[in-house]
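J.: I'll drop the sequence and a predicted model, then ask my questions.
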Amino acid sequence: MVNLGDIRRQYTQGRLDENTSASDPMTQFHAWFEQYRGTNPLEPTIMTVASVDASGQPWQRVLLLKAYDERGFVFFTNFESNKGQHFALNPKASLHFFWMNLERQVQVQGTLEKISREEAAEYFHSRPRESQLGAWASAQSRPLPDRATLEQRFAEVSAQYEDGEVPLPDYWGGYRLSPQRVEFWQGGEHRLHDRVEYTADGDAWLKQRLNP
């Protein structure tokens, strides 16, 4: 066994007070996100997305957040991927943001819905052309015999769409996660962390402090 128990650090970056945090979680998220982005992280939009398959087994993967507003959080993927199949069976998911340099975490649980094809197309065509072609070349999550097969498929679709716009695949688009619960975590000294939980109550939000 590799013992990691002696790896420790104190969290002293800040505090989070339920009495002064924003009245709704999206406003609070925006404030924290802008502060985090101001630290010039390598990838500010990185998040972990959790889903559950048909057997009840949880899955996680890292994706990039592409938009957010008062309606929720938007990301894009192949609908035929593992996560797309999970979401088709159970349209609930969890997002997790870990901003270590600020000693902060944000956890989000909610319900998913697909965004419109028009919204998906607008984002798809804003991507680098090679990324658009990659969406056609990859049967995401399906078995692949070797790297050469993927590269051959990429070459084929590159030639197919050489003289025109790359169309949006029918199996590719975006999801919006509408939050039902959002928790903000601020690391605290002596493991006395600050945790503030928002839960949806109709059109309003209930806010409370949780034990660390």
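T.: That came through fine.
J.: okay, CA-based contacts and neighbour counts for the rest of this
T.: Fine.
J.: so which helix or strand takes in Gly56?
T.: Per DSSP states H and E, Gly56 falls between elements, in no helix or strand.
J.: could you measure it against Leu64, distance?
T.: The spacing between Gly56 and Leu64, counted by C-alpha to C-alpha, to the nearest Å, is 25 Å.
J.: same question, Ala135
T.: Here the distance between Ala135 and Leu64 works out to 16 Å (C-alpha to C-alpha).
J.: Ok, Glu197 next?
T.: Applying C-alpha to C-alpha, the value for Glu197 to Leu64 is 23 Å.
J.: thinking again about what came up before, which one's more surrounded, Ala135 and Leu64?
T.: Taking Ala135 and Leu64 together and counting by other C-alpha atoms under 10 Å, Ala135 has the greater number of neighbours (20 against 15).
J.: Next one for the comparison:
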Amino acid sequence: MTDLTHVRREYLKAGLRRKDLPNDPMALFELWMTQAAEANLSDPTAMVVATVDANGQPWQRIVLLKRFDEQGFIFFTNLGSRKAAQLADNSHISLLFPWHMLERQVAVSGIAEPLSTNDVLSYFVNRPKDSQIAAWVSKQSSPISARGILEAKFLEMKQKFANGEVPLPSFWGGYRVKAASIEFWQGGANRLHDRFLYQRSAVTEPWQIERLAP
């Protein structure tokens, strides 16, 4: 057994107080996202996306957040992927933003709703061309025998679309996560972390705010 009990550090960068919280959690999320980007964190938009399969087994993977507003959090993916198949059966989803260097986490839970084709297209056309081509190449989450298959397919598709625009694949889309709860976690000294949970049962209701014990 590898003993990791000695791997510890104190969290002393900042605190979070109730009087400083806005009524709308998206205002605080925008501030924290801006600060994460300004701190030059590696991949500040990276989030852990958790879904559940038909047997109740949770699955997690890191995905990049691409847009957010008062309506929710948006990400894009192959609609043949494991996460998309699981969301088709169970639209409940959880997101986690692990901003370790700032001693912060944001955890979101809610429902994932598929984006319209127009919303997906408006993002897809602004991707780098090689990323557009890569969307055509990979049957995400399906087994492959060798990396060479992907590389050969990429070169084939690159030739195919060399002289024109890359069309939107029918199997490529995105989701808007509509939050039912958003928790902000700020590390504190002696493991007395600051945690605040925003919750609401309907989008027409105001957010309720609670401080949680660490």
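T.: Thanks, I have the structure now. Note that the coordinates shown come from a computational prediction; the quantities given were computed from them, not determined experimentally.
J.: TM between them?
T.: Scored against TM-score structural alignment, normalised by the length of structure 1, the superposed chains reach a TM-score of 0.97; 212 aligned residues with a C-alpha RMSD of 0.9 Å.
J.: by contact count, what packs against the longest strand along structure 2?
T.: For structure 2, the longest strand by residue count, based on DSSP state E, is strand 172-186. Where contact means 3 or more C-alpha pairs under 8 Å, 6 or more residues apart in numbering; DSSP states H and E, strand 172-186 of structure 2 is packed against strand 72-78, strand 104-114, helix 117-124, strand 194-199.
J.: Just the buried residues of stretch 36-45 of structure 1, please?
T.: Burial within stretch 36-45 of structure 1, assessed by neighbour count using 16 or more other C-alpha atoms under 10 Å, is assigned to 36, 44.
J.: Figure out which of the helices and strands packed on strand 172-186 of structure 2 is closest to Asp20 of structure 2.
T.: Asp20 of structure 2 lies closest to strand 194-199 among those, at 11.2 Å (C-alpha to C-alpha).
J.: and the most centrally placed residue in structure 2, what element?
T.: In structure 2, the residue lying closest to the centroid (C-alpha atoms, centre = their mean) is Met47, at 3.8 Å. Using DSSP H and E, Met47 of structure 2 sits in strand 46-52.
J.: Going by neighbour count, list what's buried in whichever helix or strand comes after that strand.
T.: Scanning forward in sequence from strand 46-52 of structure 2, with DSSP H and E defining helices and strands, the next element found is strand 58-64. For strand 58-64 of structure 2, the neighbour count (16+ other C-alpha under 10 Å) marks Leu64 as buried.
J.: what about the helix or strand following strand 58-64 of structure 2, how far off from structure 1?
T.: The C-terminal neighbour of strand 58-64 of structure 2 among helices and strands, as given by DSSP H and E, is strand 67-69. The superposed strand 67-69 of structure 2 is, by mean C-alpha distance after the TM-score superposition for structure 1, a mean 0.3 Å from where its aligned residues fall in structure 1.
J.: quick revisit: counting by contacts, list what the strand holding Met47 of structure 2 packs against.
T.: Contacting strand 46-52 of structure 2 under the criterion 3+ C-alpha pairs under 8 Å, 6+ apart are the following elements: strand 58-64, helix 82-89, strand 92-99.
J.: Pull the distance from the first one to the chain's centre.
T.: When distances are taken as C-alpha atoms, centre = their mean, to the nearest Å, strand 58-64 of structure 2 is centred 8 Å away from the chain's centroid.
J.: same thing with stretch 92-107 of structure 1?
T.: Between the centre of stretch 92-107 of structure 1 and the centre of its chain there are 9 Å (C-alpha atoms, centre = their mean).
J.: now what about that stretch, what contacts it?
T.: 11, 13-14, 29, 36, 46-52, 87, 108-112, 177, 182-187 (C-alpha atoms under 8 Å, 6 or more residues apart in numbering).
J.: what's around the nearest residue to Leu96 of structure 2 once chain neighbours are set aside, how many residues?
T.: Counting by C-alpha to C-alpha, 6 or more residues apart in numbering, Leu96 of structure 2 lies nearest to Ala107, which is 4.5 Å off, once chain neighbours are set aside. For Ala107 of structure 2, the neighbour count with other C-alpha under 10 Å is 18.
J.: And what about Pro44 of structure 2, helix, strand or coil?
T.: Each residue gets one of three states, and Pro44 of structure 2 gets coil by DSSP: H, G, I helix; E, B strand; the rest coil.
J.: swap that for Arg9 of structure 1, sorry
T.: Three-state assignment for Arg9 of structure 1 (three-state DSSP): coil.
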